[in-house]
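Undergrad: Got a sequence here, can you build the structure:
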Amino acid sequence: MNLLGAAQIRALATALDLKPSKSLGQNFVIDSNVCTKIVRIAGVTSDDIALEIGPGLGSLTLALMNSAASVIAVEIDSRLATQLPITVAEHADEPEKLTVIHRDALTLQELPMQPTVLVANLPYNVSVPVLLHLLEKFPTIRTGVVMVQAEVADRLAGKPGTKEYGIPSVKAAWWAEVKAAGSISRSVFWPAPNVDSKLVSFTRRPTPGDEDLRKKTFAIIDGAFAQRRKMLRSALSSLYGSSRAAEAVLLRAGIDPTLRGEALEISSFCAIAHAEPDN
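TA: Predicted structure coming up:
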């Protein structure tokens, strides 16, 4: 197995007449050591079916194929989706382990295999929606490591009571425990991004309830953080019709109405959903 370096990545891009697209969040990893590190942090084993979103020119894909039983790579750019199997055939010992799907990850509803681990350099402009979508639609994904913009990583791994804690933190916690997993230098990308990057890891856990409860809980989360400096009774007033009605729901849930959303864990938001009048 030969992993891709900076010169090979640039040569592939030249051959494809590829100019990295800012709208698609295309910043390609050109340091094979970083790719190997990500796969190691993710704990990928020979029993895993790895899902990769936005494989680009294949640097992380090849590192994954060194460890996983098989790799499903989902790529929105048709040129890259077409080139990836060719690149893998030239560099990998077992190219048949790769399945490439040309599609927008946000539209995925099913896959040809059941992935067990997610490892990806997620497009930074849609990283949170993509991660939440995959956690929702593919319950066989047990663990994963994703590379995202540093500020997004801090929000995903944020803890209650901190300025980073917000909608991404709470919604991700519905499905998984999310932790910070390290920083990545701008120098390992081509082109170098204008933002810093970090890794976050996650481990799936049982959800607090069914899909109906999730939808109610997520609506409450959205309301609570829409104006995050407001007390909950005020922040949720539009959801329940008035501050008084919101306060009644909060009290039934055992939640102090003068708290702000940033003080609550996912379990408390679920308690509010359970306390809604139609329950």
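Undergrad: going forward, measure contacts between C-alpha atoms and count neighbours the same way
TA: Noted.
Undergrad: List the contacts of stretch 159-170.
TA: Residues from elsewhere that reach stretch 159-170, judged by CA atoms under 8 Å, 6 or more residues apart in numbering: 128, 154-158, 221-222, 225, 261-266.
Undergrad: Out of those, who's the most crowded?
TA: Within the contacts of stretch 159-170, most neighbours by other CA atoms under 10 Å means Gly261, with 31 neighbours.
Undergrad: Ile86: neighbour count?
TA: Close neighbours of Ile86, defined as other CA under 10 Å, add up to 11.
Undergrad: do the same with Asn33
TA: Asn33 has 16 neighbouring residues, counting by other CA under 10 Å.
Undergrad: What separation do you get for it and Ala63?
TA: Here the distance between Asn33 and Ala63 works out to 9 Å (CA to CA, to the nearest Å).
Undergrad: and what of Arg204?
TA: Per CA to CA, Arg204 is found 23 Å from Ala63.
Undergrad: Looking at those two, which one has more neighbours?
TA: Between Arg204 and Ala63, counting by other CA under 10 Å, Ala63 is the more crowded of the two (24 against 19).
Undergrad: Please generate a structure for the following sequence too, so the two can be compared:
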Amino acid sequence: MTDGAATHGAATGPSRLLGPAEVRALADELGVRPTKKLGQNFVHDPNTVRRIVKAAELAPDDVVVEVGPGLGSLTLALLPAVAGVHAVEIDPVLAARLPATVADRAPTLADRLTVVTADALRVGAEQLPGATALVANLPYNVGVPVVLHLLAELPALRRGLVMVQSEVAERLAAGPGSRAYGVPSAKLAWFAAARRAGPVPRAVFWPVPGVDSGLLAFDRRDPPPGDRVAVFALIDAAFAQRRKALRSALAGWAGSPAAAEEALRAAGIDPMTRAERLGIEDFARLAAV
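TA: Next up, the predicted model:
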């Protein structure tokens, strides 16, 4: 979830950003108590949302998908910078209030907002027309699947900047050979090149989370040749027993250790290496054998 501030200098005028007092007042008005189930931690620091919008490197013609807009902090920061924002909110109370918040604090920008009351893991391209970027303070419990789902569903989504749990950002940005590299890293690499984009202090959230947060930036790139479903199934199989050599780890996938070794050798991969050593191109080549 999110909440915070807006940029200045747009031709239609800036938004009036939400600070700690405004966030609490809105929550009280709505009877909202942030829940762990929905991963709700509202950002109440205007400087943080300004920083996010700046780091996202958005163009004036971008159409942004924001997942979990919450009380509207990041939404208000995004609207002056882009052509439109699709705010995807699963909580119907928050979704119903967001247009009024924008109308009150950024009246000249209200027509740039579209609220989609839905689970971000179930939305498709028809609900998010023209989307070119993802910028969001993602709920901690669904950060990875939301990013992968939206990249799969929205081929025009070219880049993104998301706030996630710090260790999740580390895993998503990790490359082959590192301890953090695993299923999320490899699957994201199918779609995009990712990098860490800085830490976010706990104090900018209400309630204060028990974990550190970080920013992850990504830029879409062409995937390697092959079938994504088949490649992702192979990645899951390879990392299910990540401490084993691939000859053993992929025995179930291939039918036997001997068949796995044959496939690995055909793909030019040492059968005794481990999954964490393979890049997405290696997985794609192996899946195609």
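Undergrad: Now do the same for Leu122 of the first structure: its match in the second structure.
TA: Applying TM-score structural alignment, one finds that Leu122 of the first structure aligns to Leu138 in the second structure.
Undergrad: thought that match was touching Gly68?
TA: Yes - counting by CA atoms under 8 Å, Leu138 of the second structure does reach Gly68; the two are 6.4 Å apart.
Undergrad: more neighbours, the two?
TA: Neighbour count, other CA under 10 Å: between Leu138 of the second structure and Gly68, Gly68 has more, with 32 against 24.
Undergrad: What separation do you get for that one and Ala186 of the second structure?
TA: Taking CA to CA, one finds Gly68 of the second structure at 25 Å from Ala186 of the second structure.
Undergrad: As a check, name the ranges of all helices in the stretch 1-150 of the second structure.
TA: Assigned by DSSP state H, counting those that start in this stretch, the helices in the stretch 1-150 of the second structure fall at 20-30, 46-55, 73-78, 92-105, 143-153.
Undergrad: Just the residues contacting the fourth one, thanks.
TA: When contacts are taken as CA under 8 Å, 6+ apart, the neighbours of helix 92-105 of the second structure outside the stretch itself are 15-17, 30, 70-72, 76, 89, 109-110, 113, 115-117.
Undergrad: In that helix, which residues are buried?
TA: 94-95, 97-99, 101-102, 105 (16 or more other CA atoms under 10 Å).
Undergrad: Same check on stretch 169-189 of the second structure?
TA: 169-176, 180-189.
Undergrad: Just the ones in helices from these, please.
TA: If you go by DSSP state H, these have 169-173, 183-189 in helices.
Undergrad: Let me know the closest of these to Ala267 of the second structure.
TA: Nearest to Ala267 of the second structure among these, counting by CA to CA, is Ala186 at 17.5 Å.
Undergrad: Aligned to Asp17 of the first structure, what sits in the second structure?
TA: Taking TM-score structural alignment, Asp17 of the first structure has Gly31 as its aligned residue in the second structure.
Undergrad: Please apply the same query to Ala180 of the first structure.
TA: Counting by TM-score structural alignment, Ala180 of the first structure corresponds to Arg196 in the second structure.
Undergrad: and if you look at Gln83 of the first structure?
TA: For Gln83 of the first structure, the residue aligned by TM-score structural alignment is Arg97.
Undergrad: Starting from Ala125 of the second structure, give me the distance back to that match.
TA: For Arg97 of the second structure, the distance to Ala125 of the second structure - CA to CA - is 24 Å.
Undergrad: try Arg158 of the second structure
TA: 14 Å.
Undergrad: between those two, which one's more packed in?
TA: Ranked by neighbour count (other CA under 10 Å), Arg158 of the second structure and Ala125 place Arg158 first, with 18 against 14.
Undergrad: and the more buried one, what does it touch?
TA: Taking CA under 8 Å, 6+ apart, one finds 132-133, 219-220 in contact with Arg158 of the second structure.
Undergrad: Just name the closest of those residues to Glu57 of the second structure, please.
TA: Ala133 (9.9 Å).
Undergrad: my guess is the closest one contacts Val63, does it?
TA: Yes - Ala133 of the second structure lies in contact with Val63 (CA under 8 Å); the separation is 6.4 Å.
Undergrad: Which members of the contacts of helix 92-105 of the second structure are classed as buried?
TA: Among the contacts of helix 92-105 of the second structure, those scoring as buried are 15-17, 70-72, 76, 89, 109-110, 113, 115-117 (criterion: 16+ other CA under 10 Å).
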